[in-house]
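Trainee: everything below, folded, please.
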Amino acid sequence: MSADSLLDALDPEQRAVATALTGPVCVLAGAGTGKTRAITHRIAYGVRTGVYRPASVLAVTFTARAAGEMRVRLRDLGAGGVQARTFHAAALRQLGHFWPRVVGGAPPRLVEAKATLVAEAGRRVGVSVDRVSVRDLAAEIEWAKVSLVTAEDYERAAAAVRRPTPAGQDAQAVARLLTAYEDVKTERGVIDFEDVLLLLAAMLAQRGEVADEVRAQYRHFVVDEYQDVSPLQQYLLEQWLGGRHDVCVVGDPSQTIYSFAGASPHHLLTFTTRHPRAQVVRLVRDYRSTPQVVGLANRVLHATRRPGDPAPLHLVAQQPDGPQVRFTAYDDDDAEAAGIAARAARLVAAGVPASEIAVLYRTNVQSEAFEQALAAAGVGYQVRGGERFFARRDVRDALVLLRGGARSADPDVPLGQTVRDILTSVGWAPQPPAARGAARERWDAMQALVGLADDLVAARGGATLTDLVAELDDRASAQHAPTVDGVTLASLHAAKGLEWDAVFLAGLSDGLLPISLAQTEAAVAEERRLLYVGVTRARRHLELSYAAARTPGSRAARARSRFLTGLWPGEEGGRGAVRRGSAPADPAVLERLRQWRARVADERGVAAFRVLPDVALEAVAAAMPTQPADLRYVQGLGPTRLREYGDDLLRVVADEGAPGSREAVRTNLE
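Mentor: Now for the predicted structure:
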């Protein structure tokens, strides 16, 4: 592939990014606009044209998964020697390289969890901590460190941003805890993830020979998701650059959803001030979602704008029309979970893969109801943020078998068949187990490995088992798990950077979104951006819902999210299809009911609504009654209509050709 041919697959704006190889470049990229394609093609084009040496490029992003995906794309584009890492991974590698020379000996041990250190620090300063408060205090320590806030400055800094103190502690107590935490780490000879960045940045700032060596190695920088950089990450980036301007940053201020963790769009918004000669490119062509989804996203997005805020990007849909966005009001949380599970099951039956469906919510505690409802509906699921795929015992066992098989695999047997033969001994079979539970979860994991083997063959026709093992090792190091065939359950924060064919945004009531903890104007604005991120995860099907009550039979005390004002159908500016009830209407059943009503109306010479109003048809198609008693509680059906049409409605719902026993229906209804 020639250098110029790399540009053929890009639109004009993406091509502008790819050909801007030197100097400061700022890419403002809306959701679904192909930013990863643009920046990976930029790097590959620079390598192909000889402007870049692969080893001189450092691309950094925020998640191991994103970094792994970037490496795969770069390899496929012929730029496999480029370093694509998270901030922490890149810094840890450099720190480990220079520590023996600068400090002497091996670097301190890196602790992955702060809990025991925070608990010890709390005991030393008289701060009572339990399991929940330890987690909250650890998060506060992380915020202070990535925000470059010292213990001495904590009270002032927290007050300046109106940051609530965690775990019921006052600011002075948290400041004392910050000091004690650092003391505990020093005594134990360990460092945390924030220390990796702090220590490397300090080393580069204070040791000229180290800074010179790093800057001679890395000449070109790319920073993805730049709206999420913290002050600490920005400081490290500045040390890497050393006053140079050869950096390309990519981000979208409207997708800033991690301010609570120290992320700030300030650096993206002020990039042209720090780099006056920067070239700015805006990516607004949305290749991900239908016009219906993009239209809602734009309306949510523009509603976030406050006086003085920069104008948000206005996305332009590139996909053909799709179904209307659906809005559903449920009576309670159980009804919402059951309704969404039923809709997911219908989508799967209609050909949408379960792995291309997601249910997104504001807090992780909301997942349990959806897990139970999906299991009851016979739909597989996976909870994002649960046990990591490569940490599972059955996956580790499978990898051992695959590595052993790679040494003796028959080269004449196709890779897919070889993998299937090997994994049969650890739970794979051509068909999944009928029931949910541990056996089905194990099968789902094995099927994900089988699917990855098939994908590898499709991408590289001569791929071998050795190639698959190497791919799995790369993915394990980056925690880039293969796709498991099940509906994804995830918080809105965990969904960032992902996309699905169908997305259900659940629990959209005030107190959940925006969450009740959002007390400041800035915090509420970030909650609205979280809704925007959720909307833009959907490619084709999008459904928004809320429940009026928490439990069946309890008072309907919840109000629909204020973010949906003007968006909900029936309100000024609202578009889409609205449903009311315990489940959304089945489209096929609803169409049959409408055809039946039209025939009855024609026979009687009356208007269709005189037979049954639309609300009654929709309620029947949502309730899916199977026996006469089910019709008693359907909205819009009174006793007269039940006696007159009850058996016909049951017959139409069941899609039966022969009429039922009208007398039997009347008897049961009475």
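Trainee: from here on, just use CA atoms for contacts and neighbour counts.
Mentor: Will do.
Trainee: next secondary structure element downstream of the strand or helix carrying T179?
Mentor: Here T179 sits within helix 171-188, counting by DSSP states H and E. Proceeding N to C from helix 171-188, the next assigned helix or strand is strand 190-191, under DSSP H and E.
Trainee: other SSEs contacting that following strand?
Mentor: strand 109-110 (3 or more CA pairs under 8 Å, 6 or more residues apart in numbering; DSSP states H and E).
Trainee: correct me if wrong: Q172 contacts E155.
Mentor: Yes - counting by CA atoms under 8 Å, Q172 does reach E155; the two are 6.6 Å apart.
Trainee: more neighbours: the two, which one.
Mentor: Using other CA atoms under 10 Å as the criterion, Q172 and E155 rank with E155 on top: 19 against 14.
Trainee: element containing that one, please.
Mentor: helix 154-160.
Trainee: who does that helix touch, helix- and strand-wise?
Mentor: helix 171-188.
Trainee: what sits up against the helix it packs on?
Mentor: Contacts to helix 171-188, defined as CA atoms under 8 Å, 6 or more residues apart in numbering, come from residues 117-118, 120-122, 124-125, 127, 137, 141, 150-152, 154-155, 158, 165, 191.
Trainee: so which residues of the stretch 351-500 of the chain form helices?
Mentor: Counting by DSSP state H, counting those that start in this stretch, the stretch 351-500 of the chain has helices at residues 367-376, 393-406, 415-423, 438-459, 465-478.
Trainee: pull the number of nearby residues for E526.
Mentor: By other CA under 10 Å, the burial measure for E526, its neighbour count, is 22.
Trainee: what does the one 10 residues further on give?
Mentor: Summarising burial for T536: neighbours were counted as other CA under 10 Å, giving 26.
Trainee: go on, V484?
Mentor: Using other CA under 10 Å, V484 has 23 neighbouring residues.
Trainee: how about it, what does it touch?
Mentor: By CA under 8 Å, 6+ apart, the neighbours of V484 are 355, 382, 444-445, 447-448.
Trainee: buried residues of the helix holding E155, list them for me.
Mentor: Using 16 or more other CA atoms under 10 Å as the test for burial, helix 154-160 gives 154-155, 157.
Trainee: same check, this time on stretch 346-354
Mentor: 347-348, 353-354.
Trainee: distance of the spatially closest residue to A337 that is not a sequence neighbour from R537?
Mentor: Closest residue to A337 apart from its sequence neighbours, by CA to CA, 6 or more residues apart in numbering: F370 at 5.2 Å. Counting by CA to CA, to the nearest Å, the separation of F370 from R537 is 19 Å.
Trainee: please provide the structure for the following sequence as well, for comparison with the first:
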Amino acid sequence: MINYKESLNTAQLEAVTSTQGPILVIAGAGSGKTRTIVYRLAYLVEQGIVPENILLLTFTRKAANQMLYRSGQLLEREMNSVSGGTFHGFSYMMLKKFANVLGFTTGFNIMDSGDSEEIIKGIRSDLKLGSGDRSFPRNRTILSYISKSRNKEISLAQLVEKDAFHLREYIDDLEKVAEMYKTEKQRLALLDYDDLLFFLETLLMENSEVLDFIRNVYKYIMVDEYQDTNLVQARLARLIASHDGNIMVVGDDAQSIYGFRGADVGNILDFPKLFPKARMIRLEENYRSTQPILELTNDILSHMEQKFDKNLFSSNTSADLPELIRPVSDMSQARTVLAKVMELSKIHPLHEIAVLFRAGYQSYPLEVELNKASIPYQKFGGIKFSEAAHIKDVLSLARMVDAQPDYLSWKRGLGLLPGIGPKTAEKLFRAYEQGKHEDLEKFGAKNKNFRQLRELLVSLGGLENDPSRLMEAIIEFYHPYLEQKYAEDLPKRINGLEQLQQIVAGYNNLDSFLSDMILENPDPFGTGIKDDALVLSTIHSSKGLEWSAVMVIDLVEERFPSRQAMFDAKSMDEERRLLYVACTRAKSYLGLLVPSAVYSRNSGFNQPVQESPFIRELSVSKCVEFLENHLGQLKKKKKPAEMSRNHKIKTPPSTYCTHKIFGRGKIISSIPPNKYKVNFPGVGLKVINGDYLQIED
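Mentor: Down below sits the predicted model:
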């Protein structure tokens, strides 16, 4: 028999030994969630529950297999007869079993994403959509929007208006494609990944005999990472368990960060309402982070509008506070992080140090600094700066200015221009290489785009020692091609080019700049965490992982939280949860970096920025050690007086105001004592003194 009292803390033991009725386990970060599930599986079997009556639903098959293996090790027996897997896998199994009930008399087949894209491609061809229009979204993009709209259970029009406003002119066409895609699947008896969940829900709602059968088989249900379920997954769990069935869901509302793909934090928050007899158990003892780090993360959580109260604590009472570092700019931030990595690497191996960020492009300046310092790194989430297609396009154009001809750069640069394929590009390169300028002029007379590019390259010939001006001209030339080639994610690409302009501003020689940009990182991307390589990761990709030392960069408005999130109170809550997830990845060191200025493409200079509202609302005097960058050295700074709780940043959900010049706008946040951040349609975000605003009641 397993000694559960010796193996588990009090809260874990309560969760493991509670077997009857609905149970909600709120598992704080690092609190032993997986351990609790593993021991509960073993406990159920020891209590005489037949393994075939247990259903374990997780978000990856790998997670389910690991839990079943570990519980089997405890029991010294196989746990293969437990049904463990994903919602989609379980749905597929049930639909196969009852296909005839749904009307699939000859069965059905599941499509992968490649199959779905082929159907979308055929529909577009039949409807003659996007022919000759390089801004029309690609098949994969269309498919992703169809999937997101289904998972969020909103219309395609609503999704595009909220998440892809630059594609709003194509809404009617996208809706036609989505409707025909649905019809074609029905005609061919095909289901895609999303269909599995909705078809199972239909099966259970419309066939009481099937529902009764499933309830009789699966009498004990466990759901992991419940905060990441979407609406239909939560409904399925409720259907299978019934209102008072033996269902345990485990999760953390504070780690619900996947709203962009359909996860709904309301599922876990509303669990006690949907299951009135539910019992709540909180796992709050943290086995990962030091107490000072947990003090900060608890403070972050205290500002959540909707949440389950929890107070993480640890027996590791280190005296080292998290550090709040204020570099002068986002470029000096990269150098500051590099210096901090060098310092931390004396204590921790590189793979135990991570730099986290809100969006992939935010690590670009740091990547350049790491390459120059020959520090190996791996990046997870987003792609490496030098591998981004639009960055490679611009760098190819820059290399075409060089007196030493480069065939690959000419091929890529000319490939942007309509009417020039690979063979023509090679001919033009050979003519340039051999000095046959008359051939280039003849071709330019027939091809306006080539003529304009050639005129640009000639005009830039004397700017090799002013790479900043040279790059500005190239990006201006490239912008129309960027809009045509990457319409579906244009804002993200523009951010990348802004970072490139900021990086080049630190050079006075084109050759040095291009050399630094092509330095290769020796580690392959996406193959798992390697020894002796610094980790760069988006926060979304970091969930579930941990490091000895963590730095979170770009904690300023419109970068963290993102610009889009600042328009919506619900999105702001998810961004706050994202910061909580980032900070709880750290075991012993946590650094928060808040640059005072960031590069602005419009002005060509660094512009002062507001620190993130999540930093402003912290009880800073007890949470962090303040450091500032002084002449390249990090110096301790006197802590400011603790912020009054009455002065925290507020995000009114529906307050509007009027300005004499900008018109009517929505107030996004208030900045004490008398300023407001306002979004004016057609103008954008402005920080305005309250004396100049007429605020509506």
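Trainee: now, which of the buried residues of stretch 346-354 of structure 1 sits nearest Y235 of structure 1?
Mentor: For the buried residues of stretch 346-354 of structure 1, the closest approach to Y235 of structure 1 (CA to CA) belongs to A354, at 42.5 Å.
Trainee: where exactly do the helices run in the stretch 301-450 of structure 2?
Mentor: Under DSSP H, counting those that start in this stretch, the stretch 301-450 of structure 2 gives helices at 330-344, 364-372, 389-399, 407-415, 422-433, 437-446, 448-459.
Trainee: tell me the counterpart of A621 of structure 1 in structure 2.
Mentor: Here A621 of structure 1 stays unmatched in structure 2, going by TM-score structural alignment.
Trainee: tally of neighbours for A621 of structure 1?
Mentor: Using other CA under 10 Å, A621 of structure 1 has 25 neighbouring residues.
Trainee: same question for R559 of structure 2.
Mentor: With other CA under 10 Å as criterion, R559 of structure 2 counts 19.
Trainee: residues contacting the alignment partner in structure 1 of it?
Mentor: For R559 of structure 2, the aligned position in structure 1 is L512, judged by TM-score structural alignment. L512 of structure 1 makes contact with 362-363, according to CA under 8 Å, 6+ apart.
Trainee: please redo it, this time with the cut-off set to 10 Å
Mentor: 361-363, 366, 506, 518, 527, 546, 558, 560-561 (CA atoms under 10 Å, 6 or more residues apart in numbering).
Trainee: same check, this time on L542 of structure 1
Mentor: 289-290, 292-293, 296, 322-327, 357-358, 500-505, 534-536.
Trainee: quick one: it is in a helix?
Mentor: No - in this structure, L542 of structure 1 is strand, not part of a helix, as judged by DSSP: H, G, I helix; E, B strand; the rest coil.
Trainee: which parts of the stretch 201-350 of structure 1 are strands?
Mentor: In the stretch 201-350 of structure 1, the strands defined using DSSP state E, counting those that start in this stretch lie at 220-223, 247-251, 279-283, 285-286, 316-317, 326-332.
Trainee: now the ones you listed in CSV, with mean neighbour count and distance to V620 of structure 1?
Mentor: Converted to CSV, the strands of the stretch 201-350 of structure 1 look like this (neighbours: other CA atoms under 10 Å; distance: least, CA to CA, whole Å):
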stretch, mean neighbour count, distance to V620 of structure 1
strand 220-223, 23, 53
strand 247-251, 24, 46
strand 279-283, 19, 45
strand 285-286, 22, 37
strand 316-317, 20, 35
strand 326-332, 23, 15
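Trainee: and V395 of structure 1, which of those is closest to it?
Mentor: Of all these, strand 220-223 comes closest under CA to CA, at 32.6 Å.
Trainee: follow-up on the earlier one: closest one of the contacts of L512 of structure 1 to V214 of structure 1?
Mentor: Out of the contacts of L512 of structure 1, the member with the shortest distance to V214 of structure 1 (by CA to CA) is E527, at 39.0 Å.
Trainee: please, which helix or strand holds the aligned partner of the closest one in structure 2?
Mentor: Using TM-score structural alignment as the criterion, E527 of structure 1 maps onto E575 of structure 2. If you go by DSSP H and E, E575 of structure 2 is part of helix 569-583.
Trainee: for that helix, buried residues please.
Mentor: 569, 571-583.
Trainee: got it, and stretch 627-638 of structure 2?
Mentor: Those would be 627-629, 634, for stretch 627-638 of structure 2 by 16+ other CA under 10 Å.
Trainee: which one of these is nearest to D511 of structure 2?
Mentor: Checking those one by one against D511 of structure 2 (CA to CA), the nearest turns out to be N629, at 30.0 Å.
Trainee: now do the contacts for the residue sitting nearest the centre point of structure 1.
Mentor: Compute the mean C-alpha point of structure 1, and by CA atoms, centre = their mean the closest residue is A495, 1.1 Å away. Each residue near A495 of structure 1 by CA under 10 Å, 6+ apart is listed here: 358-361, 384-385, 488-489, 530, 533-534, 537.
Trainee: just these: which are in strands?
Mentor: Mapping the contacts of A495 of structure 1 onto strands (DSSP state E) picks out 358-361, 488-489.
Trainee: which position in structure 2 aligns with Q366 of structure 1?
Mentor: Per TM-score structural alignment, Q366 of structure 1 is aligned with Q362.
Trainee: please report how far the closest residue to its match other than its chain neighbours lies from I667 of structure 2.
Mentor: Counting by CA to CA, 6+ apart, Q362 of structure 2 lies nearest to D554, which is 7.4 Å off, once chain neighbours are set aside. From D554 of structure 2 across to I667 of structure 2, the span is 23 Å (CA to CA).
Trainee: likewise L68 of structure 2?
Mentor: Distance from L68 of structure 2 to I667 of structure 2, by CA to CA: 50 Å.
Trainee: need the overlap of contacts for Q172 and E155 of structure 1.
Mentor: What both Q172 of structure 1 and E155 touch, as defined by CA under 10 Å, 6+ apart, is the set T165.
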